[in-house]
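Visitor: what would the 3D arrangement of this be:
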Amino acid sequence: MSDQYDDVPGSSFTERPADLITTDITADLLRGALELERTQHGVLPHRLPARARAQCADGQLAMAEAQPSGVRLVFRTRATVVELDTLPTKTVYLGAPPRPDGVYDLLVDGRPAGRASAPGGNALIVDMTTGSAESRPGPVGTVRFAGLPGQVKAVEIWLPHNEVTQLVALRTDAPVEAVPQGGRKVWLHHGSSISQGSDAASPSTTWPALAASLGGVDLINLGLGGGALLDAFTARALRDTPADLISVKIGINLVNTDLMRLRAFTPAVHGFLDTIREGHPTAPLLVVSPILCPIHEDTPGPSAPDFSDLSAGRLRLRAAGDPAERVAGKLTLGVIRDELSRIVKQRAAEDPHLYYLDGRDLYGAADFVELPLPDQLHPDAATHCRIGERFAELVFRTGGPFAAERS
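Guide: You can find the predicted model right below:
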């Protein structure tokens, strides 16, 4: 699948017309966020509620949940010009080449119509060798889309999936109105950085966003880079979020953090699913095991960085565990798949709406040969497209777990 944005225009701010209308950015203009925080600059979308954030002081989780993967502005307008002021936070890794700025995708009536990035922004300076980080303030930037068709249309601006993004101002050359919720089923998904969209080309081309588009559903993406750890506060967020279809992708973060052993894993999965079922007792619930990741198929974590090619812009990962430690209960992806399959089979005897999908059906051994994981862990843009298409085919289409319920 080629990049659907190859031939569409987009630009960053150059000159501001004087007659644009400013519209307050409120919750009714946003999809995919669980909460909005008012800041001194504007609003900050969150993908975990304040109560959940208060229960974990992990900086990685705080950054991931404030990176608005799947969050988009949605409105109806005749405007031919749309400007969005934002204050992004961009991550800079010392010793490595600069990372590209986050991408904003414009969709008009559901079709790609522009792509741009915001200049300026805050910087988070990370020293990978020591783990230290320093924040440096920066200016607000503006993303501008012009030359849009003048008829009434639905406009979506997908926010960067990999940059913390404060929304400062929305300006257009015609009034905007919110698009009422409804008409399509809501798909609530939770997973790791792969689900958040790590190394995807843009926010609307992460694999969950592509799968949602192909499946004809509205996405709420709780993919959390480094944060798919069976946390109880995440389970409660899933429980309390209205949704028609739910999926949870479990495994890779538990291995690459070396967080728990098999003895803790099994009851933690049961507890996670029990909590979700408290709020969604009969919704289709799909448990997805990890995609293929050769370094951790049979070798436990933790994952460790390989700095040998960092100066060339390539950071790879390696498995730092010992395969012999599996007998002591250390987790590998193979162990996790076997246990997830067993758990779902056990529970499905009393829960007919519970399903299991082996992640290797989305990305397996043959795919690794054709499309290897660049850093040994995360899929690239082309692989996101493949995973999204396969998920839609296996899950949303005829015979899939979500097929009957998405109409």
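Visitor: going forward, measure contacts and count neighbours with C-alpha atoms only.
Guide: Will do.
Visitor: and residue 359, what does it touch?
Guide: 288, 289, 290, 291, 292 (C-alpha atoms under 8 Å, 6 or more residues apart in numbering).
Visitor: among these, which are located in strands?
Guide: Among the contacts of residue 359, the members found in strands (DSSP state E) are residue 288.
Visitor: just name the closest of the contacts of residue 359 to residue 266, please.
Guide: The nearest member of the contacts of residue 359 to residue 266, counting by C-alpha to C-alpha, is residue 289 at 13.6 Å.
Visitor: that closest one against residue 250, yeah?
Guide: Yes. Using C-alpha atoms under 8 Å, residue 289 is in contact with residue 250, at 5.6 Å.
Visitor: looking at these two, which one has more neighbours?
Guide: More crowded of residue 289 and residue 250, by other C-alpha atoms under 10 Å: residue 289, with 27 against 24.
Visitor: do you know how far that one is from residue 253?
Guide: Separation of residue 289 from residue 253 (C-alpha to C-alpha, to the nearest Å) stands at 12 Å.
Visitor: equivalent analysis for residue 259, please.
Guide: Plainly put, residue 259 is 8 Å away from residue 253 if you go by C-alpha to C-alpha.
Visitor: please generate a structure for the following sequence too, so the two can be compared:
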Amino acid sequence: MSITEPLPITTPVTADLLRGALDLERTEAGLLPHRLPAWARAQCADGRLAMAEAQPSGVRLAFRTRATAIELDALRTRTAYRDAPPRPEGVYDLLVDGTLAGQAAVGGGHVLMVDMTTGATEFLPGPVGTVRFAGLDGDEKDVEIWLPYNERTELVALRTDAPVTPAPDRGRKVWLHHGSSISHGSDAASPTATWPARASLLGGAELVSLGFGGSALLDPFTARAMRDTPADLISVKIGINLVNMDLMRLRAFTPAVHGFLDTIREGHPETPLLVVSPVLCPIHEDTPGPSAPDLSGLAEGRIRFIAAGDPAERAAGKLTLHVIRDELARVVEQRSADDPHLHYLDGRELYGEADFAELPLPDGLHPDAATHLRMGERFAALAFGAGGPLATA
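Guide: All right, here's what the predicted structure looks like:
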């Protein structure tokens, strides 16, 4: 069959073929996976959160098939920055029986053009694109197609040259994780190379990722979404967005953490729950937020962030990463006296001073691709390994 001819079997993309999404929206183009339910989205008008939760970090199609060729039509929405070089395209990862077997980009799609100097945006429409994987063996196999973590993705059509059935339950524990842009993916190489995806694959867990760029802000609706989502293992990574958004003071932070954990516990009273503090970020270790972009290198594709707060303001309760780590450790120690399934992990065990010396944060805030892999490997060992708080064995 020519690669220009459509494959003969079209299978509707339905909920039983998708993992990692909490909601599905039928659009004019197709099916849009969401990582927050509709009622939660209705409680927040923030455009950054709306963009982040509709980018399918951790979302994948999962099915059984003997197909030797697979095509997926999708309509993507990419973010681009005016007067800056294009950002890398989103990647689709093909896993066959758990092993990476192909990577491709879909092409076409809409572009949301952002002017970093003014904040203005322009929507540039584009066509549906197709990603194709061919040359697979004809044996019955588990297939997963992990969607790009950094592109809003409307799924239009799935075509194969052999029938498709939903992937069976393999008995893996479901891991529900919430965090910031670092958990969302930041500058990871591909969707299975974000640190949560890497950790889940190494640890044998089924990931549900609620990593939202710029939006790990102790929002009550996120806690309620986690409360209502079936899970065997839960983690929450708290801190960096509260500092770089300069969202609250210590007086509000501590009760908000308690409230967030209380809400999760309403639906998961005895589920292992791991609180993870921020990884090392030197600009905000002792200097409060907000973070501010340095756009002097924008034309060369370089954006860096600086801490715009004043260290003296810590006395008035402004948050730094050191303050947050100390308070999270104290809160978990206090609560664990009555909650033996609650645990704490210092984020610097995933990325600390020695790592920064070897693999500095390229923009001052976000880890690079190699660091994502390192963090995922460390989390898998520390959390999912034998004796770990989220042991999957």
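Visitor: quick check: the longest helix anywhere in structure 1 aligns to which part of structure 2?
Guide: Longest helix of structure 1, by residue count under DSSP state H: helix 262-279. Under TM-score structural alignment, the alignment places helix 262-279 of structure 1 onto residues 250-267 of structure 2.
Visitor: same check on stretch 33-51 of structure 1?
Guide: Stretch 33-51 of structure 1 maps onto residues 21-39 of structure 2, going by TM-score structural alignment.
Visitor: burial measure for the corresponding residue of structure 1 for residue 77 of structure 2, as a count.
Guide: Mapped onto structure 1 by TM-score structural alignment, residue 77 of structure 2 lines up with residue 89. Residue 89 of structure 1 has 24 neighbours, counted by other C-alpha under 10 Å.
Visitor: contacts only, for residue 202 of structure 2.
Guide: For residue 202 of structure 2, the contacting residues are 377, 380, by C-alpha under 8 Å, 6+ apart.
Visitor: please, which helix or strand holds it?
Guide: helix 195-203 (DSSP states H and E).
Visitor: and what of residue 219 of structure 1?
Guide: strand 218-223.
Visitor: who's in contact with the counterpart of residue 61 of structure 1 in structure 2?
Guide: Aligned counterpart of residue 61 of structure 1 in structure 2: residue 49 (TM-score structural alignment). Contact analysis of residue 49 of structure 2 by C-alpha under 8 Å, 6+ apart lists 212, 213, 214, 215.
Visitor: how near is residue 49 of structure 2 to residue 326 of structure 2?
Guide: Relative to residue 326 of structure 2, residue 49 of structure 2 is positioned 27 Å away (criterion: C-alpha to C-alpha).
Visitor: how about residue 95 of structure 2?
Guide: Distance from residue 95 of structure 2 to residue 326 of structure 2, counting by C-alpha to C-alpha: 40 Å.
Visitor: neighbour count: those two, which is higher?
Guide: residue 95 (19 against 12).
Visitor: if we can go back for a sec, how close does the match of helix 262-279 of structure 1 sit to structure 1?
Guide: In the superposition with structure 1, the average deviation recorded for stretch 250-267 of structure 2 is 0.2 Å (mean C-alpha distance after the TM-score superposition for structure 1).
Visitor: how far is that stretch from where the chain is centred?
Guide: Computed by C-alpha atoms, centre = their mean, to the nearest Å, the chain-centroid distance of stretch 250-267 of structure 2 equals 22 Å.
Visitor: equivalent analysis for stretch 80-94 of structure 1, please.
Guide: In terms of C-alpha atoms, centre = their mean, the gap separating the centre of stretch 80-94 of structure 1 from the centre of its chain is 17 Å.
Visitor: list the buried ones in it?
Guide: For stretch 80-94 of structure 1, a neighbour-count test (16 or more other C-alpha atoms under 10 Å) marks 81-93 as buried.
Visitor: what about the aligned partner of residue 136 of structure 1 in structure 2, how many neighbours?
Guide: Matched by TM-score structural alignment, residue 136 of structure 1 corresponds to residue 124 in structure 2. Residue 124 of structure 2: 12 surrounding residues under other C-alpha under 10 Å.
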